[in-house]
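Engineer: I would like to see how this sequence folds:
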Amino acid sequence: MFRFYHIVTFVSCQYLFCFIFFSLCGMINLVKNTAKTLGGRLMTVGENIRRIRKERGLTQKQLGELVGASEAYIRAYESGRRNPKPSSLEKIANALAVNPEVLENSDFDMIKAMHRLFQIARQYNGHLFACKDEEGNDTVGIRFETLTLMNAWCQRYEKFLEDVEKCNEIKDAKKRGEALIKAETDYDRWMDTYPEQSGNTGSVK
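Structural biologist: Here you go, the predicted structure:
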């Protein structure tokens, strides 16, 4: 899971301004680190399906039944022997109650990561600016004037920070570790299911 240094939002002149601060040297890694990782690398479509299926407590057979596919198909998807079609991926995402983009293979190098940032900045009127963090270190900020949905993310992120702070107050090391894992899992699930969706129809082919 990725980490921002700090996020601040405020409303002014009918625009939501969202400031995202991150270290200058870590700018390129920001986008790449948002993807789930496995052993230091980004997860494939099949690995994402397996991860979330297990989080939901489903077997391959049960997931197959939900989307109208055989257990063998689900196993082939998860192992990487077959790649699901976009329509099939959407049905699997619906069955797992996540956004289809969560399952997609978002493996891209640093150059592609930069171009992804460029695209987001163009589409949502992003502005870069140099600034200092609370410790006086050089940072880079991105201000989005039109990406108002960031407000929900900022609020959820602040809640995650509060949860972590409460977890760190637990004296028992084992219970503290379990609480931290739960806080991170809950935050991951919020991102995986954003925006919340339900229902699944049709069969996978």
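
Engineer: C-alpha only now, for contacts and for neighbours.
Structural biologist: Will do.

Engineer: doesn't N105 make contact with M43?
Structural biologist: Yes. Contact criterion C-alpha atoms under 8 Å: M43 and N105 qualify, at 6.8 Å.

Engineer: Those two - which one has more neighbours?
Structural biologist: M43 (20 against 16; other C-alpha atoms under 10 Å).

Engineer: please give me the structure for this one as well, since I'd like to look at both together:
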Amino acid sequence: MTIGENIKRIRERNNLTQKQLAYLSHISEGMIKQYETNVRTPKQDKVNQIAAALDVNPEVLDVPKNVVGEDMHALFRVFRNKNGKFDTAGNPQFNLPDIALWFDEWKKYQDTIASADLLSDKTERDALIAQAEDRFNYWMDIYPRSASLNHSFDDLYEEHRRKIEKPSRK
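Structural biologist: Below you'll find the predicted structure:
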């Protein structure tokens, strides 16, 4: 995903218009449109403003430069920096305590998907899957704040969902 796609994805997840994001980030609506359509790439100070307005970490919006092997080298750096070792079966073992939090959230996501597969109503199943994906993405988007919350992340996520729900029209 591009930085523009990430801005748009999170803006839409938060039920914000481009105009609202412009107001919250103190950046013109025209610039937000240009960022989202990849006509322009925001400089770091603008990325920080947009991230603050979207209530996510700036790193969530940024993307690798697509240099050949960059993802693998990022993994190598983590392995080396976190004193990675190999177990007797040759599997990498990372000295990275927070990875357990990611796996916990991943398991919750997988469990919800499995329970959705048991539903016979396609609309209910699709809604449950969409909510599971949203919850997992939200957890990653606000990391490390989400990791420091542990058990209260569910409360934070519910508050997030209430904020973005569109009020029903009568």
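
Engineer: Fetch the TM-score of the aligned pair.
Structural biologist: The TM-score (TM-score structural alignment, normalised by the length of the second structure) is 0.77; 146 aligned residues with a C-alpha RMSD of 1.9 Å.

Engineer: for the second structure, what spans make up the helices?
Structural biologist: Per DSSP state H, the second structure carries helices over the ranges 3-13, 18-25, 29-36, 44-54, 58-61, 70-81, 98-117, 122-141, 145-149, 153-164.

Engineer: Compute the distance between the residue sitting nearest the centre point of the second structure and W102 of the second structure, please.
Structural biologist: Nearest to the geometric centre of the second structure sits D141, at 3.0 Å (C-alpha atoms, centre = their mean). As judged by C-alpha to C-alpha, to the nearest Å, D141 of the second structure and W102 of the second structure stand 12 Å apart.

Engineer: same thing with T41 of the second structure?
Structural biologist: On the measure of C-alpha to C-alpha, T41 of the second structure and W102 of the second structure end up 30 Å apart.

Engineer: In the first structure, point out the residues matching stretch 104-115 of the second structure.
Structural biologist: Stretch 104-115 of the second structure corresponds to residues 155-166 in the first structure, going by TM-score structural alignment.

Engineer: ok, average deviation of the matching stretch from the second structure?
Structural biologist: Following the fit onto the second structure, the mean deviation recorded for stretch 155-166 of the first structure is 1.6 Å by mean C-alpha distance after the TM-score superposition for the first structure.

Engineer: Outside of that stretch itself, list whatever touches it.
Structural biologist: L180, A183, E184, Y187 (C-alpha atoms under 8 Å, 6 or more residues apart in numbering).

Engineer: Can you point out the buried residues in stretch 65-76 of the first structure?
Structural biologist: Neighbour-count burial for stretch 65-76 of the first structure, counted by 16 or more other C-alpha atoms under 10 Å, picks out E65, L66, V67, G68, A69, S70, E71, Y73, I74, R75.

Engineer: which part of the second structure lines up with that stretch?
Structural biologist: Aligned by TM-score structural alignment, stretch 65-76 of the first structure falls on residues 23-34 of the second structure.

Engineer: ok, E196 of the first structure to W190 of the first structure distance?
Structural biologist: Distance of E196 of the first structure to W190 of the first structure, given as C-alpha to C-alpha: 8 Å.

Engineer: And for T139 of the first structure?
Structural biologist: 27 Å.

Engineer: Which of the two has more residues huddled nearby?
Structural biologist: T139 (19 against 16).

Engineer: Pretty sure that one sits in a helix.
Structural biologist: No. Checked against DSSP: H, G, I helix; E, B strand; the rest coil, T139 of the first structure lies outside a helix; its state is strand.

Engineer: I'd like the distance between it and V31 of the first structure.
Structural biologist: 16 Å.

Engineer: what does A97 of the first structure align to in the second structure?
Structural biologist: Under the alignment (TM-score structural alignment), A97 of the first structure maps onto D55 of the second structure.

Engineer: List the contacts of its match.
Structural biologist: I142.

Engineer: Quickly note the distance from D163 of the first structure to D192 of the first structure.
Structural biologist: Distance from D163 of the first structure to D192 of the first structure, by C-alpha to C-alpha: 18 Å.
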